[in-house]
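J.: Got a predicted structure plus its sequence, pasted below:
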Amino acid sequence: MFARALQLVTAASLALSAAACVSHSSTPMTGRVEVPLADKRIGQYISSGWSFDTSSFWIEGPEGVVVIDVQFLPSIAAEVIAAAERVTRKKVVAAIVLHPNPDKFNGTATFQARGIEVWTSEQVLGLIPEVFARRSEVFAERYAPDWPTATPQPRSFGAATTTLKLAGLELKAHVLGPGCSAAHVVIEWEDHVFVGDLVANKAHAWLDLGETAGWLQRLTEIEAMGARSVHPGRGRSGGAELVTNQREYLQTVVSLVAAEKPTMPPEPAAIQRVRAELERRYQDYRFPVFLETAVPAVWRQLAAETAAEGPEEAPAEAPPESQPTAQP
């Protein structure tokens, strides 16, 4: 299995090879680096828990390296660049931001300061200022001085799905709608897909928007790409089973909340029951703290949908096949 073919490359082993590599060789590693034995052109940097076990990936091309997602903190962004260049012995020449969450875009200026182009879709770019301002209210003081001093500003490759020619590679950038964020990019290359937080491996979902229906549609779109290797925003890479597992997780969240017949305002005891059950079912999942915002967000979303549908009507006398069917 692809996930089992990952080889841990420690900071010590990277340091031993630094003399033969390109610049940034003295940058220490606070996270860890993993290189898939199945395809050594791809590597993964996983940050520490302090920055939410966030993954950045790199793809080695004939003319350099492309990084996928630029991390939560500027210092960690520098580590990603250093790790990619140590392992590949090539320069990072471009990076791509997959969706508007700080763990995907906060390192933008660190890359740009090294002359590295950072790209994203027009939709993601348009959302970054508001998201960055909102998250800075929560995180800036906690992480100071290791927090961006200005709003990150990647470049836009446009508003539609396109092929990006970077580092001698042809990467298909799928522009997708809402899921864990209000807009997404998924990168398809050969039989690989890089999906950001639309998929997590053994971690609770960031359901801040409560957008479960859109998220499930994104998973269907990813499956349609037919890739054999899936590279998630958190956790190790794997196969198509990661997408299947993510769908099952989201459907479980929805079913547990729906069973409480949500109305507004949210009922604290019911939300706690749902959270406790999710923690019980997914005992080995990291970041249960995400459930603090996830469960209320899904509750609000389902309550709003119920209110929009209006009160339930008594069954009519018409035959069953003539009755309207409710959306799942």
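T.: Yes, it's here. Computed from a predicted structure; not experimentally measured.
J.: When you work out contacts or count neighbours from here on, use the C-alpha atoms and nothing else.
T.: OK.
J.: how near is Ala205 to Pro288?
T.: To Pro288, Ala205 is 9 Å away according to CA to CA, to the nearest Å.
J.: These two: which is more packed in?
T.: Counted by other CA atoms under 10 Å, Ala205 and Pro288 do not tie: Ala205 has more neighbours, with 24 against 18.
J.: quick check, the more buried one in a helix?
T.: No - following the definition DSSP: H, G, I helix; E, B strand; the rest coil, Ala205 is coil and is not counted among the residues of a helix.
J.: got the contact list for the closest residue to it other than its chain neighbours?
T.: Counting by CA to CA, 6 or more residues apart in numbering, Phe290 is the residue found nearest to Ala205 once chain neighbours are left out, at 7.0 Å. Under the criterion of CA atoms under 8 Å, 6 or more residues apart in numbering, the contact list for Phe290 reads His204, Ala205, Trp206, Leu207.
J.: a markdown table for the residues you listed, including distance to Leu73?
T.: Putting those into a markdown table (distance: CA to CA, whole Å) gives the following:
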| residue | distance to Leu73 |
| --- | --- |
| His204 | 21 |
| Ala205 | 20 |
| Trp206 | 18 |
| Leu207 | 21 |
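J.: Tell me the spacing between the most centrally placed residue in the chain and Ala15.
T.: Within the chain, one residue has its C-alpha closest to the average C-alpha position: by CA atoms, centre = their mean, that is Asp197, at 1.9 Å. In this structure, Asp197 and Ala15 are 30 Å apart, going by CA to CA.
J.: all helices of the stretch 51-200 of the chain, in order?
T.: Remark: helices assigned in the stretch 51-200 of the chain by DSSP state H, counting those that start in this stretch are 74-88, 102-105, 108-112, 122-143.
J.: Export these as TSV, with columns for distance to Arg32 and mean neighbour count.
T.: Rendered in TSV, the data for these read as follows (distance: least, CA to CA, whole Å; neighbours: other CA atoms under 10 Å):
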stretch	distance to Arg32	mean neighbour count
helix 74-88	9	25
helix 102-105	16	25
helix 108-112	19	23
helix 122-143	20	16
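J.: another structure for you, compare them:
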Amino acid sequence: MARSRPSLPARLHAIVALAATLLLSLAQAGDAPAQALQPIRVSEHAWYVLGDAGMASGANQGFNSNAGFVITRDSVIVIDALGTPPLGDALLATIRKLSSKPVKRVILTHYHADHFYGLAAFKAAGAEVWAHEAGKEYFGSGEAAARLAQRQKDLFPWVDESTRLIQADRWLSGGTRFEEGGLHFRIDILGPAHAPEDLMLTVEEDGVVFCGDILFAGRIPFVGNADSKRWLAAIDTLAGLKPKVLVTGHGRHSTDAAADLTLTRDYLLYLREQMGKAVEEMVPFEEAYARTDWSRFSKVPAFEAANRINAYGSYLTLERESLAR
């Protein structure tokens, strides 16, 4: 006997109910903190939260980068703000579990989406944002608009149409020092390297350096159109500092900077060597990429997602360097 079809009103009711359930779940996902963040203490005053080893995705809710904070006698200094507004909220909530002191300042190591999309929570809390002035060029650029559109698509609902790109309150023209709550801080400019506006923050009493994306620990770095020659110089600068602790933009902190900078350095050198040879021999990129032996790095996290983009960006960079000679 044939099964009777449900009436049109019944079907419409089911569709409306399903849609309502979906909308409610999306609203709840957007309102809730992305995930619980576990602070890792690296010195008397300094902490950080550790992002996922892969690229930003719906699976990790955009939590693939690190952010740090320093609790002084009087206030809190934050380094980077993570990659979505809910993650910024979660980072602030994590800080609040350890200290009720006001968050006075956020130091941005660079203006990449995974490090500053969480700024809104800190601005709402009254914090002042500092960054290097080279970051001004990012705002209003096609790159900024394209990245926001991509994140709204790939990281919805954690990044959506309400996500704002927040500029610094103070744009730094060079390195500087400041004292806060009995601690001395030093900002050094490293860019253009991974990004045009790269900087690092040193907590002098603790011997802790927050270096942003100059170091990717345990994963393939995102290179894109970076100035890899200057990036390599910045790596040498970091290694020469011999900090007690180096807090990276991605991956676990390091207590042996010289050793842990090796993967990022070796990868950048290999990109420059292989793509530079192709440019010199006028080999098209597709052919150069196909003939390059990537086995040394192919098992490292984020290789599949990042390597081809990195190689192409390096190819274009080395073409420009060749033309400038």
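T.: Cool, got the structure. Keep in mind the model is a prediction, meaning the values are calculated, not measured.
J.: What's the residue nearest to the centre of the first structure aligned with over in the second structure?
T.: In the second structure, Asp197 of the first structure lines up with Asp213, judged by TM-score structural alignment.
J.: Chain neighbours aside, what residue packs nearest to that match?
T.: Gly249 (4.5 Å).
J.: Which strands and helices lie in contact with the helix of greatest length in the second structure?
T.: Counting by DSSP state H, the longest helix found in the second structure is helix 8-31. In terms of contacts (3 or more CA pairs under 8 Å, 6 or more residues apart in numbering; DSSP states H and E), helix 8-31 of the second structure is packed against no helix or strand at all.
J.: Report the buried residues of stretch 142-159 of the first structure.
T.: By 16 or more other CA atoms under 10 Å, the buried positions in stretch 142-159 of the first structure come out as Trp147, Pro148, Thr151, Pro152, Gln153, Pro154, Arg155, Ser156, Phe157.
J.: ditto for stretch 239-255 of the first structure
T.: For stretch 239-255 of the first structure, the buried set under the neighbour-count rule, 16+ other CA under 10 Å, comprises Gly239, Ala240, Leu242, Val243, Gln246, Arg247, Tyr249, Leu250, Thr252, Val253, Val254.
J.: what residues does the longest helix of the second structure touch?
T.: For helix 8-31 of the second structure, the surrounding residues in contact (CA under 8 Å, 6+ apart) are Pro86, Pro157, Trp158.
J.: Map the first one onto the first structure.
T.: Pointing back at Pro86 of the second structure there. Alignment of Pro86 of the second structure against the first structure is given by TM-score structural alignment, with Ser75 as its counterpart.
J.: Verify the contact between Tyr45 of the first structure and Val80 for me.
T.: Yes - with the criterion set as CA atoms under 8 Å, Tyr45 of the first structure and Val80 qualify as a contacting pair; they are 6.2 Å apart.
J.: So for the two, which residues contact both of them?
T.: Shared contacts of Tyr45 of the first structure and Val80, defined by CA under 8 Å, 6+ apart, comprise Ser56.
J.: Counting neighbours, what do you get for Ala308 of the first structure?
T.: 9.
J.: quick one: buried residues of the strand or helix carrying it?
T.: Element membership for Ala308 of the first structure (DSSP states H and E) is helix 291-309. By neighbour count, and taking 16+ other CA under 10 Å as the criterion, the buried residues in helix 291-309 of the first structure are Leu291, Ala294, Val295, Pro296, Ala297, Val298, Trp299, Arg300, Gln301, Leu302, Ala303, Thr306.
J.: For stretch 44-60 of the first structure, buried residues please.
T.: Within stretch 44-60 of the first structure, judged by 16+ other CA under 10 Å, the buried ones are 44-47, 51, 53-60.
J.: Contact partners for the counterpart of Ala120 of the second structure in the first structure?
T.: Correspondence of Ala120 of the second structure to the first structure, assessed by TM-score structural alignment: Ala109. If a contact means CA under 8 Å, 6+ apart, then Ala109 of the first structure has Pro74, Pro148, Pro152, Gln153 as its contacts.
J.: what about 7 Å?
T.: With contact taken as CA atoms under 7 Å, 6 or more residues apart in numbering, Ala109 of the first structure is in contact with Pro152.
J.: how close does it sit to Glu60 of the first structure?
T.: Spatial separation of Ala109 of the first structure from Glu60 of the first structure under the definition CA to CA is 22 Å.
J.: re the thing from before, the match of Asp197 of the first structure against Thr248, yeah?
T.: Yes - proximity of Asp213 of the second structure to Thr248 meets the contact threshold set by CA atoms under 7 Å, at 6.4 Å.
J.: got the buried residues of stretch 239-255 of the first structure as TSV, with secondary structure columns?
T.: Putting those into TSV (three-state DSSP) gives the following:
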residue	secondary structure
Gly239	coil
Ala240	coil
Leu242	helix
Val243	helix
Gln246	helix
Arg247	helix
Tyr249	helix
Leu250	helix
Thr252	helix
Val253	helix
Val254	helix
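J.: farthest pair in these?
T.: Looking at these by CA to CA, the two members farthest from one another are Gly239 and Val254, with 24.4 Å of separation.
J.: thinking again about what came up before, would TSV of the buried residues of stretch 239-255 of the first structure with distance to Lys261 of the first structure be doable?
T.: As requested, these are arranged in TSV below (distance: CA to CA, whole Å):
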residue	distance to Lys261 of the first structure
Gly239	35
Ala240	33
Leu242	29
Val243	28
Gln246	23
Arg247	22
Tyr249	19
Leu250	17
Thr252	15
Val253	13
Val254	11
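J.: Which of those lies at the shortest distance from Gly168 of the first structure?
T.: Each of those was checked against Gly168 of the first structure using CA to CA; the closest is Gly239, at 25.6 Å.
J.: Once you drop chain neighbours, what's closest to that closest one?
T.: In space, and not counting its chain neighbours, Gly239 of the first structure is closest to Ser229: 4.7 Å by CA to CA, 6+ apart.
J.: what sits up against the longest strand anywhere in the second structure?
T.: Residue-count comparison of every strand in the second structure, with assignments taken from DSSP state E, identifies strand 208-216 as the longest. Contact with strand 208-216 of the second structure is made by 109, 194, 199-203, 231, 235, 243-251, 261, 264, as judged by CA under 7 Å, 6+ apart.
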